[in-house]
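Novice: fold the following.
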Amino acid sequence: MTTTILLSIGIVFLAELGDKSQLMALTFALRYRWWVVLGGIATATASVHVISVGVGYFLGVALPTRAIALAAALTFLAVGIWTLREHFTPGDPEAEPAPPRSTRAPYFVVLSAVLLAELGDRTMFATAALATDNNWLGVWIGSTLGMVAADALAIGVGILVGKHLPEHVIGIGAGLLFLYFGTATLLSTALPGLAFAASAAIAVSVPALAGALLLLRRRDTAHPTAADIEVESADARS
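Specialist: All right, here's what the predicted structure looks like:
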């Protein structure tokens, strides 16, 4: 079984390098505490891979991958909008620091997003294929460890980046990345025949447009109009 574990670790680790799960792990690490992200990823990975090594090989054809991908896309978009909204509410620059939040909500955000993203992903089918010729327990342990190790690297990068950037910038960057993930997943699911270049251009344009609109809104908030100044002066005189 040791050989099976090592084989599964190697295959899944290499398959996950540069995959969307690593980018998701990096993005979550910019937003939440690293142990919360790692715990959510480990739980989601173990859940998905236990399906793949158990019945995934037979159930894979019947999995509603389109519906799962659509749910994942909507989850990414919702998380992105929610994150950006937190950092672009009026009065944020002058607001008092918020008290520490519970880790429960971020844990379930990470868990649900990774679970939806990995169901029907190539790693799931690769794990199912490994389980047909190898010990299922060894494949499950090895594939889970391989993916967690790959995502832990991305989390480490996120921690290093986070030390050199303000929290406000990190939150905005994470929100824009989630908009990108959501748009890319939505396009690949709804328009599978769309050319890669066109899909990439549209996926990049959505967070770019959102960022531009947010900058304009922030500029308007920071620089009051002449009408606002006149109203404030009238209030002061009265």
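
Novice: from here on, just use CA atoms for contacts and neighbour counts.
Specialist: Noted.

Novice: contacts for the helix or strand containing residue 81?
Specialist: Element membership for residue 81 (DSSP states H and E) is helix 65-87. The contact list for helix 65-87, computed with CA atoms under 8 Å, 6 or more residues apart in numbering, reads 113, 116-117, 119-120, 168, 171-172, 174-179, 181-186, 189.

Novice: helix/strand/coil for residue 120?
Specialist: Of the three states, residue 120 takes coil under DSSP: H, G, I helix; E, B strand; the rest coil.

Novice: gap between it and residue 57?
Specialist: With the distance defined as CA to CA, to the nearest Å, residue 120 ends up 11 Å from residue 57.

Novice: which helices and strands does the helix or strand hosting residue 200 pack with?
Specialist: According to DSSP H and E, residue 200 maps onto helix 196-222. Packing partners of helix 196-222 (3 or more CA pairs under 8 Å, 6 or more residues apart in numbering; DSSP states H and E): helix 167-190.

Novice: and the angle for the helix it packs on with helix 65-87?
Specialist: For helix 167-190 against helix 65-87, the angle between stretch directions is 160 degrees (axes from the mean of the first three to the mean of the last three CA atoms, to 10 degrees).

Novice: so the helix holding residue 200 versus helix 65-87, what angle?
Specialist: 20 degrees.

Novice: now helix 196-222, how far from the chain's geometric center?
Specialist: 18 Å (CA atoms, centre = their mean, to the nearest Å).

Novice: another for comparison:
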Amino acid sequence: MEAFLVSTSIVALAEIGDKTQLLAFILAAKFRKPWPIVLGILVATLANHAGAGALGSFVTSLVSPEVMRWVLGLSFIGMAIWTLIPDKFEEDDATFARFGVFGTTLIAFFLAEMGDKTQVATVALAAQYQALVAVVMGTTLGMMIANVPAVLLGDRIANRIPVKLVHGIAAAIFAVLGLATLLGAGEGLGL
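Specialist: Next up, the predicted model:
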């Protein structure tokens, strides 16, 4: 349950102001069909984060628990720093209109998530918790918590969210996870 809750909260916070959330705003404004966009986000996120989570789970079988502790601890601290850097959205991320609303959203979101901080967080969380399904479900729910309101409410909420504050909170959570991991938290889990 901890893996699910931590994964959900970290990704929901980290996603505020992220390029994929900006993509959700743009797709909503462009197509004005929220439900195919929401479904596209869900499917793209499940596919992307399942692969990322599987990678995180696999990596733990390749290295010793001591090395993994350092890799994870430093990864979480790196994520804390990365979370404080604003994302830039490229208009090219949403240029798949010939595939319809669902297809455009699916392709654009899947590609936009490649190497994104929430995908990297999913790899690290899956390695940390060794609970692939809980982490993927949590990170996917976190993406949906951040992006569904962006699709449904669009511009009405975009300017009301204190993005710097939310990113600061997410960065603090990543930093605490990193420091806790470096100090030995999770050793009872085989890390």
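
Novice: hang on, the earlier thing: where in the second structure does the helix holding residue 200 of the first structure fall?
Specialist: Under TM-score structural alignment, the alignment places helix 196-222 of the first structure onto no residue of the second structure.

Novice: I'd like the next helix or strand past that helix.
Specialist: helix 226-237.

Novice: packing partners of that following helix?
Specialist: By 3+ CA pairs under 8 Å, 6+ apart, helix 226-237 of the first structure packs against no helix or strand.

Novice: can you tell me how far residue 104 of the second structure sits from residue 40 of the second structure?
Specialist: From residue 104 of the second structure to residue 40 of the second structure the distance is 8 Å (CA to CA).

Novice: again, but for residue 110 of the second structure
Specialist: Residue 110 of the second structure is 9 Å from residue 40 of the second structure, by CA to CA.

Novice: what residue is smack in the middle of the second structure?
Specialist: In the second structure, the residue lying closest to the centroid (CA atoms, centre = their mean) is residue 118, at 2.4 Å.

Novice: return the residue of the first structure aligned against that residue.
Specialist: So, by TM-score structural alignment, residue 118 of the second structure is matched to residue 123.

Novice: what do you get for residue 147 of the second structure?
Specialist: Match for residue 147 of the second structure (TM-score structural alignment): residue 151.

Novice: identify the residue spatially nearest to that match, adjacent ones excluded.
Specialist: residue 22 (5.0 Å; CA to CA, 6 or more residues apart in numbering).

Novice: I figured that neighbour hits residue 148, correct?
Specialist: No. In this structure residue 22 of the first structure lies outside contact range of residue 148 using CA atoms under 8 Å: 9.5 Å.

Novice: of those two, who's got more company?
Specialist: Neighbours per residue (other CA atoms under 10 Å) separate residue 22 of the first structure from residue 148, with residue 148 holding more: 27 against 20.

Novice: thought that one was touching residue 40?
Specialist: No. Using CA under 8 Å as the test, residue 148 of the first structure is too far from residue 40 to be in contact (10.2 Å).

Novice: next, show the common contact partners of those two.
Specialist: With CA under 8 Å, 6+ apart, residue 148 of the first structure and residue 40 have no common neighbours.

Novice: all helices of the second structure, in order?
Specialist: Secondary structure of the second structure (DSSP state H): helices located at 2-15, 19-31, 34-59, 65-83, 100-113, 117-129, 132-153, 155-158, 163-182.

Novice: how big is the offset of the first one relative to the first structure?
Specialist: With both structures laid over each other, helix 2-15 of the second structure and its partner residues in the first structure are 0.7 Å apart on average (mean CA distance after the TM-score superposition for the first structure).

Novice: could you list the residues in contact with that helix?
Specialist: Here helix 2-15 of the second structure has contacts from 21, 83, 117-118, 121-122, 125, 129, 131, 134-147, 166-167, 169-171, 173-174, using CA under 8 Å, 6+ apart.

Novice: how about a cut-off of 7 Å?
Specialist: 21, 83, 118, 125, 129, 131, 134-135, 137-139, 141-143, 145-146, 166-167, 170 (CA atoms under 7 Å, 6 or more residues apart in numbering).

Novice: now do it against helix 117-129, angle only.
Specialist: Per the same axes, to 10 degrees, the angle that helix 2-15 of the second structure makes with helix 117-129 is 160 degrees.

Novice: got the buried residues for helix 2-15 of the second structure?
Specialist: 3-15 (16 or more other CA atoms under 10 Å).

Novice: next one: it to chain centre, how far?
Specialist: 8 Å.

Novice: ok, now the fifth one?
Specialist: Mean-position distance between helix 100-113 of the second structure and its chain equals 15 Å (CA atoms, centre = their mean).

Novice: mean per-residue distance, it to the first structure?
Specialist: Counting by mean CA distance after the TM-score superposition for the first structure, helix 100-113 of the second structure comes out at 0.6 Å.

Novice: any idea of the angle that helix forms with helix 34-59?
Specialist: 30 degrees.

Novice: which residues does helix 100-113 of the second structure contact?
Specialist: Taking CA under 7 Å, 6+ apart as the rule, helix 100-113 of the second structure contacts 20, 31, 36-37, 39-41, 43-45, 48, 93-94, 96-97, 119.
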